[in-house]
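J.: Next input, structure requested:
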Amino acid sequence: MKRFLTSLIAVLAITNLEAQQQTPKLVVCITVDQLRGDYIEYFYNTFGDRGFKRLLNEGLVYKNIRFEFSNVDQASAFATLFTGTNPCFHGITGDSIYDFEKDKELPCLYDPAFLGNYTHDNYSPKNLISSTIGDELKIASNGRSDVYSIAPDANSAILSAGHAANGAFWLDNYNGKWATTTYYKNVPWYVDRFNNGNESLESRIESMVWEPSLPLKQYSAFPYLMDDLPFKYSYNPKYKDCYFNFKSSPYINKEITRLTKQFLEFGGFGSRSCPDLLSVTFYAGNYNGTKNKEYTREIQDIYIQLDKDLEQLLDAVDKKVGLVNTLIVLSGTGYYENEVTYSEGLSLGGGDFYPKRCVALLNMYLMAIHGQQNWVKGYHDGQIFFNRKAIEDAKLDLGVIQRQAAEFVLEFSGVQHVTTDRELRSGDWNEGTANFRNGTHHLGRGDLIIELQPGWTIANGDEKGKKNTSVVRNNAVITPLIFMGNGLKPAHIYREVKATEVAPTVTHVLRIRPPNACNQLPLSELLNY
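T.: From the prediction side, this is the model:
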């Protein structure tokens, strides 16, 4: 009898462990671009019970994700979340790169080798030099798993899909169709249907009017609103920026949800012998028409309506696959864009930094030392690039010139710190410059990396006519991370986690290898999952 009870207890323990460690049939990665945890808190009372509140009540919630590099943007954030490593390894350091030979800024994923499908843009994941969660799932399943992504923009779509995905779809800025690249070979019939006829956004967009979804008195999260007037925006495809503006309104999330539900209905997700992966990107940033304002009803309404879209998505997954069979992963991107200009008379002690002027003076300084030559190519995204061929032809030491230039630029008003490419390559960096090392890749890095003091304005023009100005801020953005479904018990974890820990945690639950450049362990709360 004693032996029987011992065996029964062992069987029950193993059965319980297997139930807890069941591999999900489907992973849905929900990434909300520019999501702010503080806004979720501020707007909490306006949410329903089955969107944000459901995720917070039923999920394993981490309060904040930390990105280990400066100047986080859409491309670098998505690449980091889905590869489990920083830009120094995955190679995506920002939304754009600069071709100084052609004097032209290019998208970071630009690839003329592949045509656009429903778009004139040319993209591929070629410049992403690490594998992603989806790539490893494809390898493990020998191609049997389906991997798709749906997003407002090409960067988020392609980087969350990876190299081996079945498809990646985004909304084109010019025609409003669901676009992709011929790099991916599969366009499901229901995507074609959405791009044509009565299903197309073009045929419906003129009937869409964005107005407050709640009475004005309920938009009370910010005590800094300047007027009591409601907002009202409409969209006409005859105007150039129609779809561009549309993509920063709550309607983009509704379109994302609409197409995602079609994938769930007709794509067979969760019905295969191997798990599938569906990456969905929502938008929670400022509306394009209000980026010069810090506090608006528009941003609160974006969150209120996003809450409803999350509810619809969770319900659709539960109905088709079952949340018990699905791992939901929700995260933000660790940055927030605005273009706030301060009222006249408000002085915060900063000033204007003119990159073009800095480059011109630096070039004159180097000419005075090393002779008449264009030693500096230009400035892009906080970095100064040298004419390395001229330096090589003159048989000069690149490291010496970088150091001379760094000392010169450090004397400019507003410059907090300057580090050199040679220092980062040689390992001569410390905790203060670790962000520069993590956030850049040695193959495309500038010769000087410049950090400005907070409050200074980067003026990408000249003194007579400043254009494209941006104010430097170094505020941390609270970015929650939530795992829900597939037998996970609800909990709130108050420690900070790294963005590079997300991918190895997901692959651990899937029982596959982490992406090939990832050297992080899964989050400890899911190690025994």
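
J.: C-alpha from now on. contacts and neighbour counts both.
T.: Will do.

J.: Kindly list the longest helix within this structure.
T.: Ranked by residue count and defined by DSSP state H, the top helix of the chain is helix 297-320.

J.: can you list the residues that contact that helix?
T.: Here helix 297-320 makes contact (Cα atoms under 8 Å, 6 or more residues apart in numbering) with 39-40, 43, 46-48, 50-52, 212-213, 219, 221, 225, 231, 249-250, 253-254, 257, 260-261, 264-265, 282, 284-287, 290, 323-324, 326.

J.: Okay, and which of the residues you listed map to helices?
T.: Reading helices off those with DSSP H, I get 39-40, 52, 250, 253-254, 257, 260-261, 264-265.

J.: one more to put side by side:
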Amino acid sequence: MIKKIFLIFWCAMGSIMGYSQDADKINTSPKLVVGIVVDQMRYDYLTRFYNRFENDGFKRMIREGYNCKNTHFDYVPTYTGPGHASIFTGTTPQNHGIISNNWYDKFSKESVYCASDSSVKAVGSDSELERMSPHRMKTTTVADQNRLHTQLRGKTIGIAIKDRGAILPAGHSANGAYWFRGKDEGKWITSTYYRNELPNWVKKFNDSDQAESYLKVWGTLHDTKTYVESGPDQNVFEGGYKGKEEVTFPYDLKKLKDQNMGYDIIKASAYGNSLTADFAIAAIDGEQLGADDVTDFLTVSFSSTDYVGHNFGVNSKEIQDTYLRLDADLARFFNALDAKVGKGKYTVFLTADHGAVHVPSYLQSVKIPAGYFDRDVFATKVNNYVKEEFKVEGLIENISNNQLFFDYTKLKKNNIAKKDLQEALAHFILQEDQVDKVFTRDQLEKGEYTRGIASLIQKGYNQKRSGDIVVVMDPATISYSKTGSTHGSGLMYDTHAPLLFFGQGIEKGSTTVETKITDIAPTIAALLGIAFPNGATGDVLPFVLK
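T.: Just a heads-up that it's a prediction; the model follows:
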């Protein structure tokens, strides 16, 4: 009896202290880690469309894995480049340096793109617009750390319709990153940062004309009338495609192709996600991912959800059909992983790079505060004010991404203190309609905010790359067209993202405890028993791991 009590006590203590019967196994090493990002996926798409999903896509992840229901981006701005970088580096733009998709470089005096790199060339395309690499990202990703940990034996492949969605998650040391060149080409390409020639499996995929097969009619997966989770098919809040007068199903993509930048129309339809899934499945075989006991990484970003959301809005039947079709593509992808890598031998996480706001004109129609902000009018007002107040032209060098950049050469030449210009502008801008808050460089550099929008702005603020004034708009106020949705704010519709884990080493369950996007990379690193990304600021989520 005493022995039995002792054994029960010892087992309980072992559970509490983290001991297991397999005492010398201190990490879980799946054959493959798959990081999935769904571009512009609001958390409530999971709940809104849940009853319409089949069993083997989103529902499988929830059923077999762990659902973090209260996951948020802990910085501003909520854009695609920063989102993908933050998910995989485990830190925010304050550290990884990807402060937007495009930003003003105060040293070169030009706008730069988060993945552009003039030192490389495209591979698979002759376009000068496809010269891309991760060189602007300052810190490592969890995939980089896996490469270092395995002495480069573990592979990393990044895949997305968008170049930045493929490049930033895969990190600096990836074996390859592939994105889709639309226009008149319709091919998957890469750059000389990774290799000088497309591998045979990519050439074979491109030669198969799989992209061509999606130039077909996009109709709803189910009867349109049953899509009661979304607004009416015909309304005034959607953009649509050039060449089709009514913004209603069906859409003949082949017929509309020439008026909508060729193969780019596939990107902007539900079929872009299907093409991405096709290519990701081909990559598993082509790169022999998960074929041995050394952990590989596959990062997959489904970009078309973002294109459709921007065009049609978050309440459209088009966005609903896109998610129902994505659900089917995920099921197909997971089945391929089961067959090629082995069920229970891989680990998957799925999240988003940002959410999206309801179309403000729609919100206004139902009496919810919302609006549109005219950047050009704002810039004119600001420049006129500065000229009148300080009697000097050109003190504001650039206005972009809701930030103002000062010309420090002119400040010095005219003996104007940076502090004086900051304070005067902050006071002036705050008087503007639709402006909710204003922060100065001095506030963000000298203070420390722990909660609220100020904290989010500070974590998205990079001392070297960000501007001198940051402007915050009113809720649901955007600089965008009157149709379609966008994103970028620190409000819940943009920050609340899904976060699902399933597969080897993952518990079953759910939580409403607040978690952060930056927690994902440290959690996966802990699962693998590898070093965290070198700039990581997120926390491990212990309840997710077995």
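
J.: Got a TM-score for the two of them?
T.: For these two chains in superposition, a TM-score of 0.88 is obtained (TM-score structural alignment, normalised by the length of structure 1); 517 aligned residues with a Cα RMSD of 3.4 Å.

J.: sorry, back to before: could you tell me where the longest helix of structure 1 falls in structure 2?
T.: Under the alignment (TM-score structural alignment), helix 297-320 of structure 1 falls on residues 317-340 in structure 2.

J.: got TSV for the ones in helices among the contacts of helix 297-320 of structure 1, with distance to Q416 of structure 1 too?
T.: Formatted as TSV, those follow (distance: Cα to Cα, whole Å):
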residue	distance to Q416 of structure 1
Y39	30
I40	33
F52	39
P250	38
N253	39
K254	43
T257	44
T260	45
K261	48
L264	50
E265	53
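
J.: From the residues you listed, pick the one nearest P355 of structure 1.
T.: Proximity of those to P355 of structure 1 was ranked by Cα to Cα; the top entry is Y39 with 33.7 Å.

J.: What is the equivalent residue in structure 2 for that closest one?
T.: Checking TM-score structural alignment: Y39 of structure 1 goes with Y45.

J.: Now for that match, how many residues are close by?
T.: Counted by other Cα atoms under 10 Å, the residues lying close to Y45 of structure 2 total 17.

J.: Name the residues of the longest helix of structure 1 that are buried.
T.: Of the residues in helix 297-320 of structure 1, 297-317 count as buried by neighbour count, 16 or more other Cα atoms under 10 Å.

J.: got it, and stretch 234-253 of structure 1?
T.: Using 16+ other Cα under 10 Å as the test for burial, stretch 234-253 of structure 1 gives 235, 237, 242-253.

J.: what about that stretch, start to end distance?
T.: End-to-end distance of stretch 234-253 of structure 1 (Cα to Cα, to the nearest Å): 16 Å.

J.: Which parts of the stretch 51-200 of structure 2 are helices?
T.: 58-64, 80-89, 93-96, 142-149, 163-170, 200-207 (DSSP state H, counting those that start in this stretch).

J.: nearest to N401 of structure 2, of these?
T.: Among the helices of the stretch 51-200 of structure 2, helix 80-89 sits nearest to N401 of structure 2 (Cα to Cα), with 12.7 Å.

J.: which bit of structure 1 covers that closest one?
T.: Using TM-score structural alignment, helix 80-89 of structure 2 pairs with 74-83 in structure 1.

J.: Go ahead and name everything in contact with that stretch.
T.: By Cα under 8 Å, 6+ apart, the residues outside stretch 74-83 of structure 1 that reach it are 33, 67, 86-87, 90, 92-95, 108, 128, 130-133, 155-156, 159-160, 333-334, 499-500, 502-503, 515-518.

J.: That one against structure 2, how far on average?
T.: After superposition onto structure 2, stretch 74-83 of structure 1 sits on average 0.6 Å from its aligned residues (mean Cα distance after the TM-score superposition for structure 1).

J.: nearest residue to whatever residue of structure 1 lines up with S400 of structure 2 other than its sequence neighbours?
T.: Counting by TM-score structural alignment, S400 of structure 2 lines up with H380 in structure 1. Once flanking residues are discounted, H380 of structure 1 sits nearest to Y98: 6.8 Å by Cα to Cα, 6 or more residues apart in numbering.

J.: nearest spatial neighbour of the aligned partner of M473 of structure 2 in structure 1, skipping sequence neighbours?
T.: Under the alignment (TM-score structural alignment), M473 of structure 2 pairs with L452 in structure 1. Leaving aside its sequence neighbours, L452 of structure 1 sits nearest to V415 (Cα to Cα, 6+ apart; 4.5 Å).

J.: Likewise for S111 of structure 2?
T.: Spatial nearest neighbour of S111 of structure 2, chain neighbours left out: Y104 (4.3 Å); criterion: Cα to Cα, 6+ apart.
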